[in-house]
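J.: here is my input, please return the structure:
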Amino acid sequence: MEIRPIKTEQDYDSAIGRIEELWGAKKDTPEGDELDLLVTLVESYEMKHYSIAPPDPIDAIKFRMEQMGMTNSDMVKYLGSQSRVSEVLNKKRKLTLGMIKSLYKELKIPAEILLA
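T.: Alright, predicted model coming up:
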């Protein structure tokens, strides 16, 4: 087992290939240990080179609304008046801390997304 840091795309591709070969290796065996190490290295490389930016807070709200079959009128109890809902969803008004707390608590939208 020769484990090296993943520095290039070629290193990354080789590591992925080896992971595929080792997939299903039993835990606490040399192959299982190698698999664990390679997965950790690949995850680190992917976080650095292929990170995914968090979604825009308003896009996250709209997505949750769509998932739950909600309309703008349904958002009044979380954001305030109908005009305030419109302003927030059209990005003309920022979310307040009270709105964020309500959206987090009631609609289960992660606070770290709403605070972005």
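J.: all contacts plus neighbour counts: C-alpha atoms, from now on.
T.: Noted.
J.: show me what contacts the residue nearest to the spatial centre of the chain?
T.: In the chain, the residue lying closest to the centroid (CA atoms, centre = their mean) is Pro54, at 6.1 Å. Pro54 sits next to Ile113, Ala116 when contact means CA atoms under 8 Å, 6 or more residues apart in numbering.
J.: another for comparison:
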Amino acid sequence: MQIKPIKTAEDNRAALARVEQLWDAEPNTQEGDELEVLATLIEAFEEANYPIAPPDPIEAIKFRMEQQGLEDKDLVPFLGQRSRVTEVLNRQRRLSITMIRKLHDGLRIPLDSLVKEYQLVK
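T.: Below is the predicted model:
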């Protein structure tokens, strides 16, 4: 096992190719250890070089609704009356701090997604 730091996109491609070769390696073997180390190095390189920004708040809410099979009416406990839910989802009203807290606590939507700035539709 000869592992080196991943510093370039080419290094990353080579590491990914090696991971593909090792994919079925048994844990606690030399190949399994190599796979584990390469996966850690690849993850660190990709997080540093290809960061994924959190979605805007409305997209995060809609995604969670889709994941949990929720409808607009299911957001009333988090956002208030049905008309307010519609305004928020249509980007006509901003989320309040109270709404953000309720969405985070109740639906487990990450705070970094909920507090991100987004455009209102006028």
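J.: now what about the TM-score between them?
T.: Taking TM-score structural alignment, normalised by the length of structure 1 as the basis, the two superposed chains have a TM-score of 0.77; 115 aligned residues with a CA RMSD of 2.3 Å.
J.: that older thread, from Ile16 of structure 1, how far off is the residue nearest to the centre of structure 1?
T.: 25 Å (CA to CA, to the nearest Å).
J.: going along the chain, name the helices of structure 1.
T.: With helices called from DSSP state H, structure 1 shows them at 9-22, 30-49, 57-68, 76-79, 82-89, 97-107, 111-114.
J.: out of these, nearest to Ile3 of structure 1?
T.: helix 30-49 (7.5 Å; CA to CA).
J.: what packs against the closest one?
T.: Packing partners of helix 30-49 of structure 1 (3 or more CA pairs under 8 Å, 6 or more residues apart in numbering; DSSP states H and E): helix 9-22.
J.: before we move on, the earlier item: possible to save the helices of structure 1 as JSON lines with mean neighbour count and distance to Met1 of structure 1?
T.: What follows is the helices of structure 1, written out as JSON lines (neighbours: other CA atoms under 10 Å; distance: least, CA to CA, whole Å):
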{"stretch": "helix 9-22", "mean neighbour count": "14", "distance to Met1 of structure 1": "11"}
{"stretch": "helix 30-49", "mean neighbour count": "16", "distance to Met1 of structure 1": "7"}
{"stretch": "helix 57-68", "mean neighbour count": "15", "distance to Met1 of structure 1": "44"}
{"stretch": "helix 76-79", "mean neighbour count": "17", "distance to Met1 of structure 1": "55"}
{"stretch": "helix 82-89", "mean neighbour count": "17", "distance to Met1 of structure 1": "54"}
{"stretch": "helix 97-107", "mean neighbour count": "16", "distance to Met1 of structure 1": "46"}
{"stretch": "helix 111-114", "mean neighbour count": "16", "distance to Met1 of structure 1": "40"}
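J.: any chance of JSON lines for those helices, columns distance to Glu2 of structure 1?
T.: Output for those, formatted as JSON lines (distance: least, CA to CA, whole Å):
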{"stretch": "helix 9-22", "distance to Glu2 of structure 1": "11"}
{"stretch": "helix 30-49", "distance to Glu2 of structure 1": "9"}
{"stretch": "helix 57-68", "distance to Glu2 of structure 1": "43"}
{"stretch": "helix 76-79", "distance to Glu2 of structure 1": "55"}
{"stretch": "helix 82-89", "distance to Glu2 of structure 1": "53"}
{"stretch": "helix 97-107", "distance to Glu2 of structure 1": "46"}
{"stretch": "helix 111-114", "distance to Glu2 of structure 1": "39"}
